[in-house]
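S.K.: Dropping a prediction and its sequence here:
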Amino acid sequence: MTRPDLVIFDCDGVLVDSEPLTNDLLQRDLAARGLPLSPDRIDRLFTGGTMAGVGETAREMGADIPPGWVEGFYETMYARLAEGTPLIDGVAAALDRLDVAGIPYAVGSNGSERKMRITLGQHPAIWARLRDRLYSAHTYGIAKPDPGLFLRAAADAGVPPDRCAVIDDSPSGCTAGLRAGMRTLGFAAHGQGPRLAALGAEVFRSMADLPRLLAL
C-alpha cells in the first residue's frame, strides 16, 4: 500500500451527511406525484445521480413530473440543506492527516457548486480548505459515472490517474473512479458495501479508517 499523490472526495454522503435529508424530500415529493417509493428504493435508484436523471427516471416510472420540476426541487432542497447539514464523522480528522502528510485533495461531485457552498459552507474550517478545489458536474458538464470529472481534477493537479485515490459512496461515483484508472475506495457507512464491492471498489465503513487505508 502506497500513499496517493492526490485524493478526490465525493461531497454528498462522503464529506457531508446530506443524502438522508435530500432523499426524505425526494420521497415525499414523488409520493405526492403518484410514485410512492421506500427509502431503500429511493437510495438505490437515485443516490449518486443527477437531479435531471432523477426526474427522467421518475417520469418513466409514472410520476407526474412537470416542466421546471428540477429547478423547483433544487430550491426546496437548498432551503432544507441550509437549515443544517452535518459533516460525516471523521472527515475533519482525515483532512488534517492529509494536510500533515502534504497530500493535496479535491472534491468531485455531481451536485452543483451552489449546493456545495451551502453544505460545506456551514463548516468554515472545512470550507476554507475546499472552496478552491471543487469540481462540479454542473460546472464542467461531465457527470459520474463518466470519469471525466475525476480526470480533470487529476490533470489540474498534475497527478497521473494511477497516483490518485477516489473516495465515493455511490455506484456511479465508484464506477467513475475505476474507469479513470484510480484507486477507488467505496465509503459504505449505511450498508451499501456489497454494491460497491461488486463494482471493484475497496469498501470501508468508517471515515476514521481512511488515514490507515491511505497509508498516512
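M.R.: Thanks, I have it.

S.K.: Going by C-alpha atoms from here, please, whenever you check contacts or count neighbours.
M.R.: OK.

S.K.: contact partners of the helix or strand containing Asp96?
M.R.: The secondary structure element spanning Asp96 is helix 91-101 (assigned by DSSP states H and E). Contacts with helix 91-101, where a contact means C-alpha atoms under 8 Å, 6 or more residues apart in numbering, come from 15, 104-105, 126, 207-208, 210-211, 216.

S.K.: do that again at 10 Å, thanks
M.R.: 3, 6-7, 14-16, 102-105, 123, 125-126, 129-130, 206-212, 214-216 (C-alpha atoms under 10 Å, 6 or more residues apart in numbering).

S.K.: could you point out which element follows it?
M.R.: Next along the chain after helix 91-101, taking DSSP H and E as the criterion, comes strand 105-109.

S.K.: Tell me the buried residues in that following strand?
M.R.: The neighbour-count check on strand 105-109 (16 or more other C-alpha atoms under 10 Å) flags 105-109 as buried.

S.K.: Against that first model, consider the following:
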Amino acid sequence: MTPDLIIFDCDGVLVDSEPVSNRLLVDNLARHGLSLTFDEAMGLFIGGTMAGVGEKARSLGADLPDDWVDEIYAETYAKLREGVDPIPGIPALLDQLDTVGLPYCVASNGSEEKMGITLGSTGLAPRFDGRRYSAHTLRVAKPDPGLFLHAAADLGVDPAKCLVVEDSPTGAEAARRAGMPCFGYAPEGDGARLAAKGAQIIRDMAEIPALIGIQAA
C-alpha cells in the first residue's frame, strides 16, 4: 500500500546524530558517577526524552544535578553544531517522494532547536518547513501515540494511511498505538526489539520505494 503520508523520526532516521549524542552522554554520565558503555547507553536510552534519560540514569546510580537536562542539552547542541551527516539514502529517498508528490514530515521526541541544528547541518531543513513536530512543543512524547496522531491530523491524513519510519522500540510502539504501519530502520543487528513492537525491518532506506509501490528514481 502506498501511504498518504510518511512520518519520519529525526535522530537515527533522517540524521546520523545518535552516535554523537550517545558518546557525549556516556562521557557526561561518567562524570556524574554512572559508568556505561556506548552500547549500553544506546540500548537504555535511544528513543527516549532527555527527562526520561535523566530519571533512568538516576535510578541506575547517577548523581545528577537538578539542572542536568539543561546541562546535557547545552553540551549536546554544542557538539551537534559541529555537524552531522544525513542517514545514507535519505536525500535520494526524499527526492523520490518529492518527484511522486508523496507528503512527508518529521516527528521527534527531540526539541525544535535540536531538529533545527541537525536538519540544518545536513541541508534537510527546508524539506521539512512547516512539517516538524516536537514532543517538547506538543508536550506528548513517544511511546504515547499523540505525537504521530497530531502530525496526521495537522496534515489532514487518516492515521491508517500514514507510514512511520523509526529506529527505536519507543517510536515503533507509538506507531503501533497510533494504528500506523511502521518500518523499523536497523542497518546493524537483528532489529528484534523493533520487530517485537510490530515494525517491518528495513536495512537500507533504498528499500522503501519498492515497499510502498513507487517507482525508483
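M.R.: All right, it came through fine. These figures come from a predicted structure and were not determined experimentally.

S.K.: Check which residues of the helix holding Asp96 of the first structure are buried.
M.R.: Using 16+ other C-alpha under 10 Å as the test for burial, helix 91-101 of the first structure gives 91-92, 94-95, 97-98.

S.K.: those strands in the second structure, which residues are they?
M.R.: Taking DSSP state E as the criterion, the second structure contains strands spanning 5-8, 104-108, 132-134, 162-166, 182-185, 200-202.

S.K.: could you dump the buried residues of helix 91-101 of the first structure to TSV with distance to Phe150 of the first structure?
M.R.: As requested, the buried residues of helix 91-101 of the first structure are arranged in TSV below (distance: C-alpha to C-alpha, whole Å):
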residue	distance to Phe150 of the first structure
Val91	20
Ala92	22
Ala94	20
Leu95	19
Arg97	22
Leu98	18
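
S.K.: ok, so of those, who is nearest Pro145 of the first structure?
M.R.: Taking C-alpha to C-alpha as the measure, Val91 is the one of the buried residues of helix 91-101 of the first structure closest to Pro145 of the first structure, at 23.6 Å.

S.K.: Quick check: the gap between the closest one and Asp12 of the first structure.
M.R.: 12 Å (C-alpha to C-alpha, to the nearest Å).

S.K.: closest to Glu82 of the second structure out of the strands of the second structure?
M.R.: In this view, these are compared for proximity to Glu82 of the second structure by C-alpha to C-alpha, and strand 104-108 is the closest at 20.8 Å.

S.K.: The closest one packs against which elements?
M.R.: strand 5-8, helix 90-100, helix 112-122, strand 132-134, helix 135-138, helix 146-154, strand 162-166 (3 or more C-alpha pairs under 10 Å, 6 or more residues apart in numbering; DSSP states H and E).

S.K.: Just say which of the ones you listed is most tucked in.
M.R.: strand 162-166 (a mean of 27; mean count of other C-alpha atoms under 10 Å).

S.K.: Return the angle between stretch directions for it and helix 146-154.
M.R.: Using axes from the mean of the first three to the mean of the last three C-alpha atoms, to 10 degrees, the direction of strand 162-166 of the second structure lies 140 degrees away from that of helix 146-154.

S.K.: Strand 162-166 of the second structure vs the first structure, average distance?
M.R.: When the first structure is superposed, strand 162-166 of the second structure averages 0.3 Å from its matched positions, counting by mean C-alpha distance after the TM-score superposition for the first structure.

S.K.: helices or strands up against that strand?
M.R.: Using 3+ C-alpha pairs under 10 Å, 6+ apart, strand 162-166 of the second structure sits against strand 5-8, strand 104-108, helix 146-154, helix 169-178, strand 182-185, strand 200-202.

S.K.: Present the ones you listed as JSON lines; the columns should include distance to Gly61 of the second structure.
M.R.: Converted to JSON lines, those look like this (distance: least, C-alpha to C-alpha, whole Å):
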{"stretch": "strand 5-8", "distance to Gly61 of the second structure": "34"}
{"stretch": "strand 104-108", "distance to Gly61 of the second structure": "28"}
{"stretch": "helix 146-154", "distance to Gly61 of the second structure": "31"}
{"stretch": "helix 169-178", "distance to Gly61 of the second structure": "23"}
{"stretch": "strand 182-185", "distance to Gly61 of the second structure": "31"}
{"stretch": "strand 200-202", "distance to Gly61 of the second structure": "34"}
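
S.K.: Point out the one among those that comes closest to Gly43 of the second structure.
M.R.: Ranking these by distance to Gly43 of the second structure, with C-alpha to C-alpha as the measure, places helix 169-178 first at 9.9 Å.

S.K.: now the closest one: which residue numbers in the first structure?
M.R.: Helix 169-178 of the second structure lines up with residues 171-180 of the first structure when matched by TM-score structural alignment.

S.K.: The residue mapped onto Asp158 of the second structure from the first structure: neighbour count?
M.R.: Under the alignment (TM-score structural alignment), Asp158 of the second structure maps onto Pro160 of the first structure. Counted with other C-alpha atoms under 10 Å, the neighbours of Pro160 of the first structure add up to 14.

S.K.: contacting residues around Pro160 of the first structure?
M.R.: With C-alpha under 10 Å, 6+ apart, Pro160 of the first structure has these contacts: 5-6, 151, 154, 181-182.

S.K.: Pull up the gap between the most far-flung residue of the first structure relative to its centre and Asp64 of the first structure, please.
M.R.: If you look at how far each residue of the first structure sits from its centre, by C-alpha atoms, centre = their mean, the farthest one is Gly34, at 27.9 Å. Counting by C-alpha to C-alpha, the gap between Gly34 of the first structure and Asp64 of the first structure amounts to 7 Å.
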